[in-house]
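*Asks:* The following comprises the amino acid sequence and a computationally predicted model.
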Amino acid sequence: MDIGRLGVWSIGLRSGDRTRNAEAAAELEELGYAATWLGGGPGVEDAVPLLEATSRMVVATGILNIWQHEPEAVAEQAAKLDQDHPGRFVLGLGVSHAPLVGDRYGRPYEKMIDYVDRLDAAGSPAGRRVLAALGPKMLEAARDRAAGAHPYLVTPEHTRRAREILGSGPLLAPELKVVLDRDLDSARSAAREHLAMYLRLPNYTRSLLRLGFSEDDLAGTGSDRLIDSVFALGDLDAVDRRLTEHFDAGADHVTIQVITHNRDALPLGEWRSLAPLATAHA
C-alpha cells in the first residue's frame, strides 16, 4: 500500500459543515498532503465527502471502532468506495477502549481476529486495511492480517519496536501530535489539555509504560518528559526533527494531528504552515 509520506489526522474533517470539510480536503490535496485520516471513531461513510472533493488524496478511517460496526456492512461499504474511488480508501480498524465501549468490551484481540475473519469471508481485501496496533500481539495481527499498522499516541521508540515486529514489508503509519507554538509553556498547556482524556484510557497508559515511562510520568496531566516525547512542540524545524526521527525509526508514513487551544476550529493556518514538510519528505 502506497499512501505517500505525510498525511493529516483530523476529527474535525468528519464533523461539522460538510461543505467546509470538503473545501478543506481539496486544499490539503493541493498543499501536497498524501492522505487524510478521519479520527474520532468514523464510519466508512464519513470518507465519502472528502473522496468526492479530491482526486488523488487517500482517505482513511483512523480509526473505525469495531464494536460499533458490523463487518459485513463495512465490507460492502468499503467495496463501494473502492469501486467509485479506486485505491483511495483505507479501512483503519481499532478495538477502542473499555471506558468508551462499556459492558460489551472484552478480549479485544480475539474480537479483532474475529472481525477480520468476517471481513475476509465477505471478500474485503486485507491489503486495503490497517490496524490501530500498539502492543506486540496486535502488531503481529497487523502484519499477518492487514496491510500494516496505524499506531496512535506513540513515540519514535515505539515506531522502532513496531518496525521490528512488522518486518520490512507492511505499512507503518504512526500518528504524530503537533503544537505549533514557540512558547514552550503555552505549547505544553495545549498538549496537556489534549492528553488528559487519553491518560484515563488503559490501552494507552499500558503502551506508554511499555515504552519506559513511569507511573509518575502518567500522573495528573503528564510530566514534561511525557509531553515532550509524544508531541512535537515548537516551530516547523521542531516538527521536522520529530518526523525525521519517526522515518529513521522505520515509519513509511506519518499523519500529523495539529493540536490547538480551539478544538472546534479546523487548523487551516497550521496545515498551511506545515505543508512544506509534505514536499520535503515526499
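*Replies:* Yes, it's here. Numbering: from 1, shown residues only.
*Asks:* contacts, neighbours, all on C-alpha from now
*Replies:* Will do.
*Asks:* what's the burial count for residue 69?
*Replies:* Neighbourhood size, residue 69 [other Cα atoms under 10 Å]: 14.
*Asks:* a helix runs through it, doesn't it?
*Replies:* No. Counting by DSSP: H, G, I helix; E, B strand; the rest coil, one finds residue 69 to be coil, located in no helix.
*Asks:* Find the nearest non-adjacent residue to it, please.
*Replies:* Nearest residue to residue 69 in three dimensions, chain neighbours excluded: residue 43, at 7.7 Å (Cα to Cα, 6 or more residues apart in numbering).
*Asks:* take the one below as the second:
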Amino acid sequence: MSDGTASPKEDGTASLKETAGRYGIWSVGLRSEDPARRDAVNAAAAELERLGYGALWLGSNSTADHAAPLLDATSTVVVGTSIQSIWQQEAAEAGAAYAHLAEAHPGRFVLGLGVSHAPRVERYNRPYSTLVAYLDGLDEADVPENRRVLAALGPKTLRLSRDRAAGAIPYLVTPEHTAEARETLGADPFLAPELKVVLETDPDRARTQARAALAMYLKLPNYTKNFLRLGFTESDVADGGSDKLIDAVFAWGDESRVRARIDAFRTAGADHVALQLVDEGPRDGLPLEGWRRLAAILA
C-alpha cells in the first residue's frame, strides 16, 4: 500500500499531514503492557509499517510509555496516543515523556489528548476548562502545538483543536461529522477520524460483530449526545444501536463496499483515517491477517 507517507524530517518539524499519510491503524492490542506479548506486539508494529500504514494509534487511555516500544521497533511510522486522558497524567509529566520520545524519535510521536468520560473518571469536572488548562501546562513544558491533537467531537473542542493543537482525532463519527469538523477547523489543521471496519459480507454477522463492539460506547454520554447532534434519534442509540447507526459508524461488507466507506471520510475532508479492525477475536488482539487484507483493499 502506498499512502503518501513521507519520512519524518530529522528535526521533527514535518507536519502530520506530511508524515502520517492517508491511513493508519487504531488498536488497543498495540498498547499491551504484558511483557510476554511485547515481542509479538513489536513484530506486528513492524509489519504494519511494512504494509504502508502511516500511523499507529494506541487506544484505551494510552501514554508515551506505551508508544516508546513501538517507536523503537519501527523506523518511520508515526505513533500516537488515542487517547491519553487529561485526568490520567499531569501535564508536566506528559511533557517530560514527550520530550524523551521527541529526542529519541524526532517527528514520530504525537500526543493525542482527550477529556475521557464522566462515568470513567471519579473527579470529572469542567472538562473543557480543564483541557484548556492542560494545554497551558503543555505549553509550559515546551510540547509544540504541531505534535499534539485533540479527541474533539463538538464545535467548541474542534475550535480548540484548531487554535491550540495540530488538529483533531474524532472517535466514533460519521462522514457527515467529518465534513462539519473540516468546516470548523478550516483547511490547514490535521483531521484524522477513527473508523471501525468489519471484514464480513453477511449483513447479520457483520452487524452482530459491530454491535458487540459498539455496546460499551453507547453507555457514554459524550458519544450518544454527539449522535443526537448529528441527527440520530434516541431509538437509534438504544438496544445496541439501530442498523442505521451501525451502517453509519462502521465500514463493513466486501472489499469495494469497505473501500467506498473509507473513501467517504476522505471525501468529507479527512486527511487521514485511523482504521480499527473489528472481528470476533478479543478487543486487544493483533489481527494480522485482517490488517493485511485491509492494506490490500487500500492499495
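*Replies:* Received, thanks. A quick note: this is a predicted structure, and the numbers were derived from the prediction, not measured.
*Asks:* Just give the TM-score of the two.
*Replies:* In this superposition the chains share a TM-score of 0.97, using TM-score structural alignment, normalised by the length of the first structure; 278 aligned residues with a Cα RMSD of 0.9 Å.
*Asks:* Which residue of the second structure sits opposite the residue nearest to residue 69 of the first structure in the alignment?
*Replies:* Alignment note: residue 43 of the first structure maps to residue 63 in the second structure; criterion TM-score structural alignment.
*Asks:* thinking again about what came up before, check whether the residue nearest to residue 69 of the first structure really touches residue 62, as I assumed.
*Replies:* No. Contact criterion Cα atoms under 8 Å: residue 43 of the first structure and residue 62 do not qualify, at 9.6 Å.
*Asks:* Might you report the residue contacts of the match of residue 43 of the first structure?
*Replies:* Counting by Cα atoms under 8 Å, 6 or more residues apart in numbering, residue 63 of the second structure makes contact with 81, 83, 84.
*Asks:* residue ranges for the helices of the stretch 1-150 of the second structure, please.
*Replies:* Along the stretch 1-150 of the second structure, counting by DSSP state H, counting those that start in this stretch, helices occupy 16-19, 38-51, 64-73, 91-104, 127-140.
*Asks:* Using TSV, lay out the ones you listed together with mean neighbour count and distance to residue 161 of the second structure.
*Replies:* Listed next are the helices of the stretch 1-150 of the second structure as TSV, based on neighbours: other Cα atoms under 10 Å; distance: least, Cα to Cα, whole Å:
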stretch	mean neighbour count	distance to residue 161 of the second structure
helix 16-19	22	14
helix 38-51	18	27
helix 64-73	19	20
helix 91-104	18	17
helix 127-140	16	10
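*Asks:* which one of those helices lies closest to residue 296 of the second structure?
*Replies:* Nearest of those to residue 296 of the second structure, taken as Cα to Cα: helix 38-51 at 8.7 Å.
*Asks:* can you tell me what part of the first structure that closest one aligns to?
*Replies:* Counting by TM-score structural alignment, helix 38-51 of the second structure corresponds to 18-31 in the first structure.
*Asks:* again with stretch 76-87 of the second structure
*Replies:* With TM-score structural alignment as the criterion, stretch 76-87 of the second structure aligns to 56-67.
*Asks:* can you pull out the strands in the second structure?
*Replies:* 23-27, 55-58, 78-81, 84-85, 109-114, 148-150, 167-168, 190-191, 194-198, 250-252, 273-277 (DSSP state E).
*Asks:* How far does the last one sit from its chain's centre?
*Replies:* When you say that, I think you mean strand 273-277 of the second structure. Distance of strand 273-277 of the second structure from its chain centroid, counting by Cα atoms, centre = their mean, to the nearest Å, is 7 Å.
*Asks:* repeat for the third one
*Replies:* A distance of 9 Å separates the C-alpha centroid of strand 78-81 of the second structure from that of its chain, computed with Cα atoms, centre = their mean.
*Asks:* and residue 137 of the first structure, what pairs with it in the second structure?
*Replies:* Using TM-score structural alignment, residue 137 of the first structure pairs with residue 156 in the second structure.
*Asks:* Run a quick neighbour tally on its match.
*Replies:* Here the number of neighbours of residue 156 of the second structure (other Cα under 10 Å) works out to 11.
*Asks:* Repeat that for residue 127 of the first structure.
*Replies:* When neighbours are defined as other Cα under 10 Å, residue 127 of the first structure has 15 of them.
*Asks:* Thought residue 87 was touching it, still the case?
*Replies:* No. Using Cα under 8 Å, residue 127 of the first structure makes no contact with residue 87, being 10.4 Å away.
*Asks:* who's in contact with the corresponding residue of the first structure for residue 294 of the second structure?
*Replies:* Under the alignment (TM-score structural alignment), residue 294 of the second structure pairs with residue 274 in the first structure. Contact partners of residue 274 of the first structure, counting by Cα under 8 Å, 6+ apart, are residue 236.
*Asks:* How about residues contacting the match of helix 38-51 of the second structure?
*Replies:* Contacts with stretch 18-31 of the first structure, where a contact means Cα under 8 Å, 6+ apart, come from 12-14, 35-36, 49-50, 52-54, 56-57, 268, 271-272, 275, 278.
*Asks:* That'll do, ta.
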